[in-house]
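Colleague: Have a look; sequence and predicted model below, questions after that.
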Amino acid sequence: MSGPRVTRSTFPDPRPPEARERRSLVRWRISLKMALRQSLRSWPSSVLVILLVFLPIAGVSAAMVYATSLQPSPQQRVDSELGQADAWVQGQGTTPGYRQYLDQPMQSYVADPDVGDEWIEPPADITTVIDADEFVRIDGATASVETESGFGLFYAVIGSTWDPLLEGRYTLLDGRAPTSPDEMLATPESLKRIGAELGDVVVMKDPAATYTVVGTMSSRLDDNGDGMIFVPEVGGFEVEPFRTTWYVGGWHPSADDVYALNALGVTVFDRELVQNPGDGAAPGFDSSSGTSWAFYSATAASLVFCAYLVMLLAGAAFSVSAKRQQRALAVAASVGASRADVFRIVLFQGTILGLAGGILGSAAGIGLAGLGRAWFGDGSLAYSWGLRVPWWAIVGLAVFATVMGTLSALLPARAATRGDTLAALRGARRPVSVSAARPKVGLALLIAGAAIVVVSAAGLVVTYQADLPDGELTRSIYMIGMIGMIVGPLLLQVGVIIAGHWLLAQAARLLGRFGLGARLAARDAVANPGRSVPSFGAIAACAFLATASIGGVATLMNMDAAGATQVAPYGSVVASVGGSPVAESGIEDPLVVEAELRELAASAAKALRDAGSEATAVTSAPVWDRYSEGDDGNPVLNPDAEIAAPEPILPQQCAENPDEPCLLSFYSRSGGGENRFVVVAPNDLETAIGAPISAEQEAAFDAGAAVVEDPQWLTSDGDVVVNWWRNGDLDGDQTGSMFNVTDVADQPAPASTKTLDGILVESPTLFSDDRQVYIAPSTARALGFATVPTYVIGEGSAITTAKLDALSAWAESEALSMSSDTTDFSLSTWRSDPPAAPAPWLWLILGGVTVLVIAASAVSLGLSRVERRPDDATLTAVGAAPGVRRAVGSWQALVIAGYGCIVGTVAGLLPVLGVVYILDGTGQEGLALADVPWLWYGLLALALPLAVALVSWLVPPRAPDLTRRTAIA
């Protein structure tokens, strides 16, 4: 009979019962000393365990030190915020009941929600409510400054930033402080952008003024780029509201003083209270600390996952090491060591090696964080605080590593106490039996895990469709369902590991038919479950993580691609043109500045061609006169004015369900407030849509046909329906029902309708809904549309990133130069990028998991080859060819890696398929079943184990040592 024997009880233990061990620290000290000596003697396996612990601890500690170093220490924070001042105060205004947190003044809470919601205006002059020795007022505003390339927007810091009270908050770098209102300072980068030197005159357009540069300055809490200047007085600047900051010296408020000022709409940052907030401290994690939650959650999850892998692989290493120490442990037992002593000797090895790996990994992590700052540091504010080490967290990591090493040795230590001392002295090994109870437990967990996923997914869909009135119950069901989607696959994986020995035994029966190498490999895996089961469990964990990650990335990127619409073809460079007269009523009428807009569009087209565009297209949009200025100066709706919009026909979801009632909402029919016509010249159509246009299509387009990019705009006859809608129907009583009309009779009828011939042109670009219907200028005039330019589109293959940056600077300057007190223009440029392709991310995930699987397989197979050396010597002694030993290694790699990858992939597929079912059942965008990346899962579950087996076959086994097997020959 092939394969191991399945038994329901272990072999009888011939050892006599021991007397109860007397507790003594001496025994513990001797056990610790022997554990240290055994670790040094078995240095190859010790180095392996230290390395397994070292790697995750180094990575996590590096991430923690790096993240900590991006934030200031408490002392650095107050010094950079205040300089030499004792506090700063801002009159931001608020509502009754507002209270700030003492250590986080920009975060607040409502102390009494029942006191009303009327707005509290802060005092205009803080000096009237605070009794302090010194005050320095700092304001902020935006200024349009002449630069070497035209005009640019700069942030102006207004006030005496060079006052000694602010030393440390602002630092004078060169030159001197201003002594008159027409002198200024600038950051060195801003001075370079302006093209000026100390003593030069700088011209401002808004506000209209000239300043003499007398020095350079830096701001400690800003990145100081090329957009900051410092001026002494407000002058003509339009100061940003509620941004005035008063720096105060000689004033030390209590918490009650701060809360009293909060009631006046004033916020306080005090040096002492920020560092010692007491009960007024902000909670460690709240709804506003999403970034911290994300970082610490990701760090904790990574640490738990790494600990799981390390304990499995290190446990396998300890299992092999304990077997190799069998004779030494038996000698210790023969001279009086108790089972507890033997247990402690093996367990302490895990403690020692875990502590060593934790200390070395923490030290390496600190060094890696320092190197990372040197490599990635860009001189920005985040890299200016120096290397900061969270020592308590580092100590915690070292303790965690020690616990991890100890737990890794727990099962091997327990197994080491079960042997027979005399048999161990003879070098005999106890036969391995397969428990009949474990498969049942594992099967139960397998079924439970799969059932939890199915029930969770079904429950989420049913709850969504049922639309329960109890919101709290709905949220609870959603939370339980999402937890179940995570817990279920984990239970399945645990079940597989528990039943792992039995599964390997069944594989041994099957593989016995594939030749001697397969038979020996399978039986070796079954005979050493302490090594083989943790190994394929670690590989399964890696495959599970990869499967879930691949599914998550594919789902998210599919959703992003479905919603990532563009206004221009992928790869093109777009210049957005806008402008209107400045009106107190708030009514913007671009037709008043139509000539200037066309001039600005022509300048943008020329700039794009000069930058390398082979073709450009100017697209326009209709302008509707919907509002007029009333007697009180406010906008008044003209209910009889009309706008036009193309009507979408049945959406795809309606066409797929012809038996169900499907009605377009009035919002969709009337354009939803968006302008859905794009007006472009016939010879520019191909550039605007990014698809080839035939001569016949261009002629038809010029003659009055509409080109559409999506078939949703075409009737069954291939026409495009154009509806005219009254303003009163759009913004009157129908507003509340635009989304919820359930009867055709409730929908307003269009004022008039006309049809245009439709031409469907398929473009690789996913355009937004308001950029899918194109008409020629002559067609727009025939329909009565007034149009203004909106976008300039240029072919972008020759426009590099540097040229695009130059275009952006030119666009800002051009818009500022054309703007005036009566008109306001905008011009911005960007590249129309396609949605990110998932393939690079999927390759990255697959590559990462390949590294992990190969590493886990290398550890497993390396341990296997070490433990199999006596068996290899036996095979060689009885005349086995070298190919047999090579085949054994290859088949063993295939069994361990194959089991792990298949089990992990199946477990990871459960939540992925559950998400697909949930998205489909709730009508959300996402992966369809056919869109699941099956090819990637095939590579992960099948191709990767074959690759590992091939590599194992290519690496020849070590020459056997025949000295201990000579008698067998």
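Modeller: In hand now; what should we look at? Quantities reported herein were computed from a predicted structural model and do not represent experimental measurements.
Colleague: Going by C-alpha atoms from here, please, whenever you check contacts or count neighbours.
Modeller: Fine.
Colleague: Could you report the neighbour count for residue 297?
Modeller: Other residues within reach of residue 297, judged by other CA atoms under 10 Å, total 12.
Colleague: any idea how far residue 303 is from it?
Modeller: Residue 297 sits 10 Å away from residue 303, taking CA to CA, to the nearest Å as the criterion.
Colleague: helices or strands up against the helix or strand encompassing residue 38?
Modeller: For residue 38, the host element (DSSP states H and E) is helix 25-41. Packing partners of helix 25-41 (3 or more CA pairs under 8 Å, 6 or more residues apart in numbering; DSSP states H and E): helix 339-376.
Colleague: And the helix it packs on, what does it pack against?
Modeller: Applying 3+ CA pairs under 8 Å, 6+ apart, one finds that helix 339-376 contacts helix 25-41, helix 43-69, helix 326-334, helix 391-408, helix 410-416.
Colleague: Alongside the first one, take a look at this:
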Amino acid sequence: MGGPGGLPARRHGGGRVRRQLRRVAADRRGSPMSRRGTWRLALRVARRDALRAKGRSALVVAMIALPILGAAGADLALRSGELSVAEKLEHTIGQADASYELTGSDPVIQDFEGFWTISEDVFARTPEDAEPPEPPWQTPEELLALVEPLVPEGSTLVYERTDWLRASTAHGVSDVEITETEAGHALAEGQRRLLDGRYPETDGEIAASSAFLSEGGLAIGDEVTVNTWGERLDEGTTLTVVGSFEDPGQLGQHELVALPGAALEPGPYMQGRVLVDVPGEGGVVDWPMVQEANERGFVVVSRELVLDPPSRSLLSAEAQQIAARSGNVDGAAVAVAVVAVSLIVLEVCLLAGPAFAVSARRSRRQLGLVGANGGERRHLRAIMLASGLVLGAVAAVVGLVGGVLLVLATKPWLEERLGSRFGAWDFRWLELGGIAVLAVLIGLLAAVVPAYNAARASVLSSLTGRRGVRRGGRVLPLVGGCALLFGTALALLGGLLLGETVPVAVGAVVAELGLVALTPLLVGAFGRLARWLPLVPRLALRDAARNRGRTAPAVAAVLAAVAGTVAVATVTVSDEAEQRAAYEPELPEGNAAVVSFLPDASSDLDVARGAVERETRVGERFDLALAVPGPLDCRTESPYGEEEMFCGQTVPQPAAGLDCPAWGEAGEGMDVEERRAALQGPLCSGVSWMGGSAASVMVAEPEALAALGIEEPGASEALADGEALVAHEDLLDADGRLTLGLLTEYPEDWSDSAMPRDTPAAEVDLPAHVLSDGKLAPAVLLSPRTAADAGLAELDLGSVYALANAPSGAERQAVDAELQKLGGDIWFYAEEGFDRDNSLALLILALAATVITIGAAGIATGLAQADAAADLATLSAVGATHRLRRTLSGLQCGLIAAMGVLLGAVAGLVPALGLRLVEHRVELDRWQPLWDAGEISSPRPELFVELPWATFAQLLVVVPLVAWLLATLLTRSRVPLARRVG
């Protein structure tokens, strides 16, 4: 059976489709039956067209399904990873009805969930010079006795106490959290998950977290020695590992579990709590019981109050404020999330739009037949929109199923990355349904423009394959230009003047939408450059400019992807630049030091040096010493009753005294500028080199200055000539020289800047050389000859090394273990410089943008090949080589990628600059009041904006080249000749 004009009829039921189309056209326009018949026909045609062009349909489905897959998987992972209130309670208090934690202050104020604060009455009635109170408990039995009167008789109580200590490993020592409790008790079930072995049953046993055993190179059956920082390693408590467990909420936690009283010693600041199980079925700890415990200084987490909280009217005003703060929603985060979702929808629509345009081009003859058989424009629009509806529905199913399967398959990996175990699988069907509707909506939105264009085409041009050339409109570029200017101004001014994230996010979206609207105009402007290009690039660029309907969406999609990448990369590298500028090294990068400012440890420094030189790869060594009154006479002497070694002390005697001039009564008469200048001196900072005292007077050879980070011209010569290097002029006397006071008795009077004010037994006067930047230098530095001439003795302080290589984690643990054996008063520090490397994250962002760029450029290239099939056949017929099509396709893909990347790089700077201005505004608002009051001396915060040049190079150079090469290699060079119809 023939069609109109003798054309062959389509197979697969084409006659039935035409009959149904005639019936639809014969119905009364606008009737419900007509609309139902129109969409029934449209859906049937769309389904058949999707099955007929499986490759193109699969491409569109993949584009829409990919973000849907990610959204569905993220929703399931986040909801399952976000524990319910009951699951959080199980991790916190196990199976208990409540936990009672003693704060050390009474009364306390809390809300129903256990967030608390101290009553202002406590501060009002506590004198400023009051001594800290004695701890109300020392042993587990004493803490349990404090809780017993607060709970019903017959309640089951389980003791818990946690503290941080050091524990031995196979490599050395490591910090670890130690919990004393009955981990195998029924009330503790759910707090931890036993992986292997058992929980401790005697005082000599301990269970360890799997993370600690793995990183420490230990296993069940090994012994672990735990002790405090001040103890020698052999003085600690040795326990045997009998089990391995994990904390479901903190998989990477280094934790050891022992029985009560087996590992921790009583101390002044003990943190302990008691798990309580109230007797009787359904026993609860109600609000009156909690209030009674608050009066005794206990904070209570009650299962009943958390799961079924009563009315907030029962809370005091202060408690209601606590509850309100704990439930606040981050408005900025919500705004950023909404903006991110909006940009994702926009990007997918822009990506899928050209693919639907391909479908419309390929279906022109079919649409022409529909028009020739009585179909109206609304029927043609319905057919194209139905195509978006069908493919969007398929993408929704594929995305939802794929996202769920992906999360199910990667659950262990996700848990390791998140650092916590999932709870029960939480399928939020309403949210998943909303994601599915979003997929269908994206499909419909992506098909809107192709449907509008298909409905406008004449029947004759659709049947013959001819199409006219239509000039672009002027309204869209005008609106886009206004939106670009308005959005940019809103983002930048909102960040600079308001310091708020919401106007920056809104402005960035508006600016990007404006640039998307300007894309057709910009593509046409790029096309004007074709006249200066060789033949094949000229053909490619002119074809892209002439067919903006398929080029502009692809360029806009690349723009959106690249803009997001550039924005994140710019904020990341700018933040890194700011942190790098604020970083203050203790030593020059690549150097290390082993030091102790305590005279007690000076005799062990040679052993410590041996450990460092044996376990790490060190280079040149420079020894350091403290200058003390000679001859060296160390003795145990302290007015505080402690066995502390004292070898005498040498203290600068500045003209202004040893107190900070900006504090106390002296600071009240200062103006703002004088106060700021005073705060810059060491008398107000209170610290000097490597965290030592501001009064430290050190001895070192001139050759050691570079290892200490002192490279000021003339400093080495001054030190060799007998002058003292002084970190700040405030340490000089009235004559501009350095006066050192010699203390031979233990100081009893100390200044606020931690410098002894005792009258010295003698004084030494020395010429001084003030360092221009001595912020991190020792307060005073003498040469050994100058110290000897002044009658000063040298007390060993340690050594500075030039490292051959940065020490590894195992080497650090080994050194720490050796130093712990010496008592922990000697410490090792290796300066590795500012340590933050975002190269991997930036590379992942660039790769994601590359994939989207190549995909969008490939779609536009495929559409260009479909549209230019007749032109390519004509070129082949007149003698063009077989490589022309391959070369032309490659250049078309590369040019689209290059245009999108260039525009995206510009668009991405708008939100990046806005966010940096927000952070700068916040810093200024914090700094300005303190600066105006003269309370700080730090300079005005700088605005750091660093451009991600490596990311720019990848996007602007590598991505277009990769797109060009892939399109060149994947395009067939031979062009089949075809007869033009009409």
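Modeller: Okay, I see it. Since the model is a prediction, treat every value here as computed from it, not as a measurement.
Colleague: Drop the TM-score for these two in here.
Modeller: Superposed pair, TM-score by TM-score structural alignment, normalised by the length of structure 1: 0.73. Supporting alignment: 856 aligned residues with a CA RMSD of 5.5 Å.
Colleague: before we move on, the earlier item: is it possible to get JSON lines of the helices and strands packed on helix 339-376 of structure 1 that adds distance to residue 963 of structure 1 and mean neighbour count?
Modeller: Output for these, formatted as JSON lines (distance: least, CA to CA, whole Å; neighbours: other CA atoms under 10 Å):
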{"stretch": "helix 25-41", "distance to residue 963 of structure 1": "21", "mean neighbour count": "16"}
{"stretch": "helix 43-69", "distance to residue 963 of structure 1": "21", "mean neighbour count": "22"}
{"stretch": "helix 326-334", "distance to residue 963 of structure 1": "18", "mean neighbour count": "19"}
{"stretch": "helix 391-408", "distance to residue 963 of structure 1": "33", "mean neighbour count": "20"}
{"stretch": "helix 410-416", "distance to residue 963 of structure 1": "26", "mean neighbour count": "21"}
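Colleague: Relative to residue 380 of structure 1, which of those is closest?
Modeller: With CA to CA as the criterion, residue 380 of structure 1 lies closest to helix 43-69 of those, at 12.7 Å.
Colleague: ok, average deviation of the closest one from structure 2?
Modeller: Following the fit onto structure 2, the mean deviation recorded for helix 43-69 of structure 1 is 2.8 Å by mean CA distance after the TM-score superposition for structure 1.
Colleague: Tell me how far that helix lies from the chain's centre.
Modeller: 24 Å (CA atoms, centre = their mean, to the nearest Å).
Colleague: Now name the helix or strand holding the spatially most central residue of structure 2.
Modeller: By CA atoms, centre = their mean, structure 2 has its centre lying nearest to residue 572, at 9.5 Å. For residue 572 of structure 2, the enclosing helix or strand under DSSP H and E is helix 548-582.
Colleague: Quick one: list the elements packing against that helix.
Modeller: Checking 3+ CA pairs under 8 Å, 6+ apart, helix 548-582 of structure 2 ends up next to helix 331-362, helix 501-527, helix 839-867, helix 883-932, helix 949-953.
Colleague: still on that earlier bit, list just the one of the helices and strands packed on helix 339-376 of structure 1 that sits closest to residue 783 of structure 1.
Modeller: Smallest distance to residue 783 of structure 1 across these (CA to CA): 59.9 Å, for helix 43-69.
Colleague: Between helix 25-41 and the closest one, find me the angle.
Modeller: Angle, helix 43-69 of structure 1 to helix 25-41, by axes from the mean of the first three to the mean of the last three CA atoms, to 10 degrees: 100 degrees.
Colleague: Just give me the neighbour total for the equivalent of residue 344 of structure 2 over in structure 1.
Modeller: In structure 1, the residue paired with residue 344 of structure 2 according to TM-score structural alignment is residue 306. Residues near residue 306 of structure 1, counting by other CA under 10 Å, number 21.
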